[in-house]
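Enquirer: no sequence for this one, just the structure:
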């Protein structure tokens, strides 16, 4: 049964015991089933406080991550590549410690603006690392997701097809594709078609409008996205990403290129998004017969 989640960055980028408690409680009061926590650095995440905040609020947890330029699995520098693989491995361990089903995000390269395309050797290197991480995920009883992101935020995996090919290269059993409509809206030629082609590997979805502001107020076809997923029998979770500088640190707002105040009140943005997701999924289920 699909569950609805909200990204913690809707509320705050300063994840500590107090902010985690407040965000989890607010998300649950609004009606969310899940809250996704972004692991900036696995060494600094307060795992115990995160678990306590979610437990006390009665809300489920999902985990996201993004490798940095200094911890890049695709790097030609073996030290950086090894550091990246170790970072993903630690995030998998945190997922197990928090009893969450998976960790996903930019797990195959860095959140970075690259000046050249990856080489065949780099692709093979990443596939080999993912194969090892797939084994580790299986040992821990969790899964690892690859989130294709747009060309300005990473390389190697910008589309679902590219992500699927990397999973096939790694011969993985515990890897899945993590969809994000903001990036898909930029990179995919036909969203419904790529969903159908890659249906067997789809495991998680980020819902964001084309402007990453209030969900349902932009140009992205939210209803069409739900219809496409219902048509292939997708039963995974949906988490909204709706960002505004008002809730984020200046560094993170700059990194995400959030130059405009998309909204002023996090709770309002979260409510608007939940209503849009509930309405979109309900209407899609009524209109579509899965093949």
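Expert: Yep, it's here. For clarity, every value in this text was computed on a predicted model and none was experimentally measured.

Enquirer: from here on, contacts and neighbour counts on C-alpha atoms
Expert: OK.

Enquirer: next, the closest residue to residue 62 other than its chain neighbours: secondary structure please.
Expert: Excluding the flanking residues, the one nearest residue 62 by C-alpha to C-alpha, 6 or more residues apart in numbering is residue 36, at 4.4 Å. Three-state assignment for residue 36 (DSSP: H, G, I helix; E, B strand; the rest coil): strand.

Enquirer: so how many other residues sit close to residue 36?
Expert: Residue neighbour count, defined by other C-alpha atoms under 10 Å, stands at 21 for residue 36.

Enquirer: look up how far residue 168 lies from it.
Expert: Distance, residue 36 to residue 168, using C-alpha to C-alpha, to the nearest Å: 27 Å.

Enquirer: and if you look at residue 91?
Expert: Counting by C-alpha to C-alpha - residue 91 and residue 168 are separated by 22 Å.

Enquirer: which one of these two has more residues nearby?
Expert: The neighbour comparison of residue 91 against residue 168 (other C-alpha under 10 Å) goes to residue 91, with 25 against 14.

Enquirer: what's the closest non-adjacent residue to the more buried one?
Expert: Nearest to residue 91 is residue 42, by C-alpha to C-alpha, 6+ apart, at 6.2 Å.

Enquirer: below is structure B, check it against A:
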């Protein structure tokens, strides 16, 4: 089983420090946090440097996540805004290609992909499907997959369950558009996360692991044993990535590098044992 760690776990620590520590802990890859560590305006020189760190560490870039910077809105009825959003996604896809990563996680709920009260949900959903399809066409030429993430109702009002994410990707109908699950969100939205994985796991391009308290797997009450069995059942072979946060009101990451590091060390041991 391939395991990755999201760079956001370590907050705004130096990215090279995060990458090399991930390798030392036995992770197979790092999932780069776009808005924090490698935004779309990152220079070509910086991109080359980051890619060099990843290669030197002997790991991969499994995906880009937290890609939105607040400059565009995907849930829109405005054609010009749709074009801006598509163009932005294409820049993220370029970044993914430059990092030699094959996955862009389209998550990060909030207002970027949430319906406004006065919007026609059917019309806006079709518009979002068009945006994703067009970005998927661009991604195809780059060898990149767009993974539509199911996110809980407290962060967005669009695609809360894995079933909804699957239905949306069917609407998009593009081979480079798949789904993405996150155990933290599943713990809130799904009656039985393991059952949903057995039903829809074949559509997953990636999965985030975080416990019920959004800390490392094994630190809360989420049933990872059943979920691991379900992933084995569907022959899941993509990356499991740890998107683990401190969940403070004023910030997402932990107080210190050492606190995050301790979480990541315990988490990888727990998950490696799950899949033995």
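Expert: In hand now; what should we look at? Source: prediction; values computed, not measured.

Enquirer: tell me who's in contact with the residue sitting nearest the centre point of the first structure.
Expert: Against the mean C-alpha coordinate of the first structure, by C-alpha atoms, centre = their mean, the closest residue is residue 105 at 4.6 Å. Taking C-alpha atoms under 8 Å, 6 or more residues apart in numbering, we find residue 105 of the first structure in contact with 64-66, 145-148, 178.

Enquirer: now the closest residue to residue 98 of the second structure other than its chain neighbours, what's its secondary structure?
Expert: Ranked by C-alpha to C-alpha, 6+ apart and with sequence neighbours excluded, the top spatial neighbour of residue 98 of the second structure is residue 47, at 6.9 Å. At residue 47 of the second structure the chain is in helix, as set by three-state DSSP.

Enquirer: from residue 273 of the second structure, how far out is residue 47 of the second structure?
Expert: In terms of C-alpha to C-alpha, residue 47 of the second structure sits 35 Å off from residue 273 of the second structure.

Enquirer: out of these two, which sits in the busier spot?
Expert: More neighbours surround residue 47 than the other of residue 47 of the second structure and residue 273, with 15 against 8 (other C-alpha under 10 Å).

Enquirer: that one contacts residue 97, correct?
Expert: No - Residue 47 of the second structure lies out of contact with residue 97 (C-alpha atoms under 8 Å); the separation is 10.4 Å.

Enquirer: aligned counterpart of residue 176 of the second structure in the first structure, please.
Expert: Counting by TM-score structural alignment, residue 176 of the second structure corresponds to residue 174 in the first structure.

Enquirer: contacts only, for that match.
Expert: Residue 174 of the first structure sits in contact with 134-135, 137-138, 142-144, where contact means C-alpha under 8 Å, 6+ apart.

Enquirer: repeat that with 6 Å
Expert: Shown in contact with residue 174 of the first structure (C-alpha atoms under 6 Å, 6 or more residues apart in numbering): 134, 143.

Enquirer: the one 3 residues further on now?
Expert: Taking C-alpha under 6 Å, 6+ apart as the criterion, residue 177 of the first structure is in contact with 145-146, 201-203.

Enquirer: with secondary structure and neighbour count added, can I get those in JSON lines?
Expert: What follows is the contacts of residue 177 of the first structure, written out as JSON lines (DSSP: H, G, I helix; E, B strand; the rest coil; neighbours: other C-alpha atoms under 10 Å):
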{"residue": "145", "secondary structure": "strand", "neighbour count": "26"}
{"residue": "146", "secondary structure": "strand", "neighbour count": "26"}
{"residue": "201", "secondary structure": "helix", "neighbour count": "19"}
{"residue": "202", "secondary structure": "strand", "neighbour count": "23"}
{"residue": "203", "secondary structure": "strand", "neighbour count": "22"}
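
Enquirer: picking up where we left off before, okay, the equivalent of the residue nearest to residue 62 of the first structure over in the second structure and residue 6 of the second structure: tell me how far apart.
Expert: For residue 36 of the first structure, the aligned position in the second structure is residue 31, judged by TM-score structural alignment. Separation of residue 31 of the second structure from residue 6 of the second structure (C-alpha to C-alpha): 4 Å.
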